[in-house]
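1. Model the structure of this input:
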Amino acid sequence: MQRYFIPAEQFFEDYVLIAGDDAHHLARVMRAEEGDRVIVSDGLAREALVEIREIAKDRVRAEIVERLPMDREPNVEVWIAQSLPKGDKMETVIQKATEIGAARFVPFVSERTVVQLDAKKEGKRVERWQKIAKEAAEQAHRNRVPAVDSPCDWKALLALAQEMDAAWICYEKESGSQLKPALRKLLSGESGEGARKKIMLIVGPEGGFSETEVAKAEAAGCLPVSLGKRILRTETAAMVGLTCILYETGEMGGD
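-> Model prediction:
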């Protein structure tokens, strides 16, 4: 069944309004008719099965049939901090990690990042990334759409990392710390029972992190971790790390 995220102000007591691109998609692409049912969510606290009552040029009015539970989000909040990769790889990271269950994306520029930021294009780029996250969240039947931040520098990222319950930097030269024991240690902490932990997974560019960057990250409280013996592409590392975290927390059949 089709799912759409709509602004909270379009979600009323007995009905909802679907407007803009979503209304166009319903009417023109899906060729919806009165009586068809879809699922809508405000991405915050309300989700419902609705039945279409009116299809206009720029909006669709639908009656609420049943309120639905908001129970599809992971029990840990994982932020993906991704050094800007070349080409359209960032779009791939956002799309696939949203499907898997990422809560937020923090693009950043590090020492070996090849991509050059263009301030004039940044707004449109972030807007496109956010649209990709929305579409992926709808496809995966998420309750919420992950936020996509504007790109930041290394210093700003480390400041943000200090606000998390844990921040792990994927470092291919790290042989001592593994992701699994780091996660289990975090979840077994004094405040772990019943608390929704916030974890940041930091992934470097195609050329990896410099030793200086890793040292600064450790000084800021980040823990370098390995994702195994094989060297992963930058767009693969985030998806592998995120999947491992959600598996270990029971979101994908783990214990």
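
2. rest of the way, CA atoms for contacts and neighbours
-> Will do.

3. And the helices in the stretch 151-255 of the chain?
-> Counting by DSSP state H, counting those that start in this stretch, the stretch 151-255 of the chain has helices at residues 154-161, 179-187, 211-219, 234-248.

4. which ones are touching Y4?
-> Taking CA atoms under 8 Å, 6 or more residues apart in numbering as the definition of contact, the neighbours of Y4 are 22, 38-41, 138.

5. Swap in 7 Å and give it another go.
-> For Y4, the contacting residues are 39-41, 138, taking CA atoms under 7 Å, 6 or more residues apart in numbering as the criterion.

6. Out of these, which sit inside strands?
-> The strands in this structure, assigned by DSSP state E, contain 39-41 from the contacts of Y4.

7. structure for this one too, so we can compare:
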Amino acid sequence: MRIPRFYEPSDLSIGETHTLSEAATQHVSRVLRMKAGDQITLFNGQGSEFLCTLARVDKRHVDVDVITHIPLSRSSPLSIHIGQAISRGERMDYAIQKATELGMSCMTPLFTERCEVRLNNERRDKRTQHWQQIAISACEQSLRNELPRIEPIQSLQEWLNDVEADLKLVLHHHTEQPLGDYPRPGSIALLIGPEGGLSETEVSAALEAGFQPVAFGPRVMRTETAPVAAQAVLQYLWGDLS
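-> Coordinates of the predicted model:
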């Protein structure tokens, strides 16, 4: 049976007794109903994981004894920063979850011309926190020990002005440039438009900012499918998928 795995945003050391955060406590005690003596794995997002034994379990508090430190990073050697146009409901959650599983380093949610989502400042902060939690849960499931960053929402032009990468790509089906023609990059910025696509003005702005148009096959993908398919190809070419 696989040992349950949780994100714990704290410094951990072998030999210490540590009290779990509220989120991990609820999952251990109320969802899984684990007992003292059971084992769990913790990771704190810094590239390591820790094998722990439950020392005390009740509904509001869970203490663990930290037994073993495993310095194991499962991050891809290819850094991928996705600029993702915001989509409605679970589509954005899906894009973040799957992009995290495939090794994304960072995602910046973007407002674009055809984006149908409008958020005030308070709702922006709440959505960003929600999306970061989606990424954390994906790390727990996929055995990642380092968290991808979910950046605050930006306008497309702000992101185009600020993002840096060895290779900048915009998904645009009007191109026949093979990815294999590019030299191996260490970092990639990948721009993905909304359900209605990027406008011609936005594509032109991306090209002026140094982005190269790229298509992943002859079919037009949904906005939540695009980061999954694109990252699979990029990680196969230059990352750690084989």
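
8. In structure 2, where's the longest helix?
-> Secondary structure assigned by DSSP state H gives helix 121-142 as the longest helix of structure 2.

9. Name the residues that touch it?
-> By CA under 7 Å, 6+ apart, the residues outside helix 121-142 of structure 2 that reach it are 5-7, 93, 96-97, 100-101, 145, 147-148, 150, 152-153.

10. again, but for stretch 54-66 of structure 2
-> Stretch 54-66 of structure 2 has contacts (CA under 7 Å, 6+ apart) with 13-20, 25, 29-30, 35-39, 50-53.

11. Excluding covalently adjacent residues, which one is nearest to L207 of structure 2?
-> Take L207 of structure 2 and drop its neighbours on the chain: the residue closest to it by CA to CA, 6 or more residues apart in numbering is P213, 7.6 Å away.

12. no, scratch that, I was asking about N161 of structure 2
-> A209 (7.0 Å).

13. what lines up against R123 of structure 2 once you look at structure 1?
-> In the superposition onto structure 1, R123 of structure 2 corresponds to K121 when matched by TM-score structural alignment.

14. Is there a neighbour count for that match? I'd like the number.
-> Using other CA atoms under 10 Å, K121 of structure 1 has 9 neighbouring residues.

15. separation between it and K185 of structure 1?
-> Taking CA to CA, to the nearest Å as the criterion, K121 of structure 1 is separated from K185 of structure 1 by 42 Å.

16. Surely the residue nearest to L207 of structure 2 touches L167?
-> No. With the criterion set as CA atoms under 7 Å, P213 of structure 2 and L167 do not qualify as a contacting pair; they are 11.0 Å apart.

17. got the contact list for the most centrally placed residue in structure 2?
-> By CA atoms, centre = their mean, structure 2 has its centre lying nearest to T100, at 3.4 Å. Remark: with contacts taken as CA under 7 Å, 6+ apart, T100 of structure 2 is in contact with 135, 138-139, 148.

18. if we can go back for a sec, ok, which of the helices of the stretch 151-255 of structure 1 comes nearest V106 of structure 1?
-> Shortest distance between V106 of structure 1 and the helices of the stretch 151-255 of structure 1, using CA to CA, is found for helix 154-161: 8.0 Å.

19. re earlier: pull the most distant pair out of the contacts of T100 of structure 2.
-> Farthest pair in the contacts of T100 of structure 2 (CA to CA) is A138 and P148. Separation: 10.0 Å.

20. quick one, which of those two is more surrounded?
-> Each of A138 of structure 2 and P148 has its neighbours counted (other CA under 10 Å); P148 has more, 23 against 20.

21. quick one: what's aligned to the more buried one in structure 1?
-> Alignment note (TM-score structural alignment): P148 of structure 2 maps to P146 of structure 1.

22. quick one: its match and I100 touch, right?
-> No. P146 of structure 1 is not in contact with I100 according to CA under 7 Å; the separation is 11.2 Å.

23. count of neighbours near the residue nearest to L207 of structure 2?
-> Applying other CA under 10 Å, we find 20 residues neighbouring P213 of structure 2.

24. and it, what pairs with it in structure 1?
-> Using TM-score structural alignment, P213 of structure 2 pairs with P224 in structure 1.

25. quick revisit: and the match of R123 of structure 2, how far from Q82 of structure 1?
-> Plainly put, K121 of structure 1 is 19 Å away from Q82 of structure 1 if you go by CA to CA.

26. cool, V115 of structure 1 as well?
-> 12 Å.

27. Show me where structure 2 has its strands.
-> Under the criterion DSSP E, structure 2 carries strands at the ranges 5-7, 17-19, 39-43, 49-57, 62-70, 79-85, 106-111, 149-150, 154-155, 167-171, 187-192, 212-214.

28. Please identify which of those strands is closest to R222 of structure 2.
-> Closest among these, once you apply CA to CA, is strand 187-192, at 9.9 Å.

29. elements contacting that closest one?
-> Packing partners of strand 187-192 of structure 2 (3 or more CA pairs under 7 Å, 6 or more residues apart in numbering; DSSP states H and E): strand 79-85, strand 167-171.

30. Can you add mean neighbour count and give those strands back as CSV?
-> Conversion of those to CSV gives the following (neighbours: other CA atoms under 10 Å):
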stretch, mean neighbour count
strand 79-85, 26
strand 167-171, 22
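
31. Can you tell me what L26 of structure 1 aligns to in structure 2?
-> Residue-level alignment of L26 of structure 1 against structure 2, with TM-score structural alignment as criterion, gives V28.

32. how much does the longest helix of structure 2 stray from structure 1?
-> Taken against structure 1, helix 121-142 of structure 2 registers an average deviation of 1.2 Å after superposition, with mean CA distance after the TM-score superposition for structure 1.
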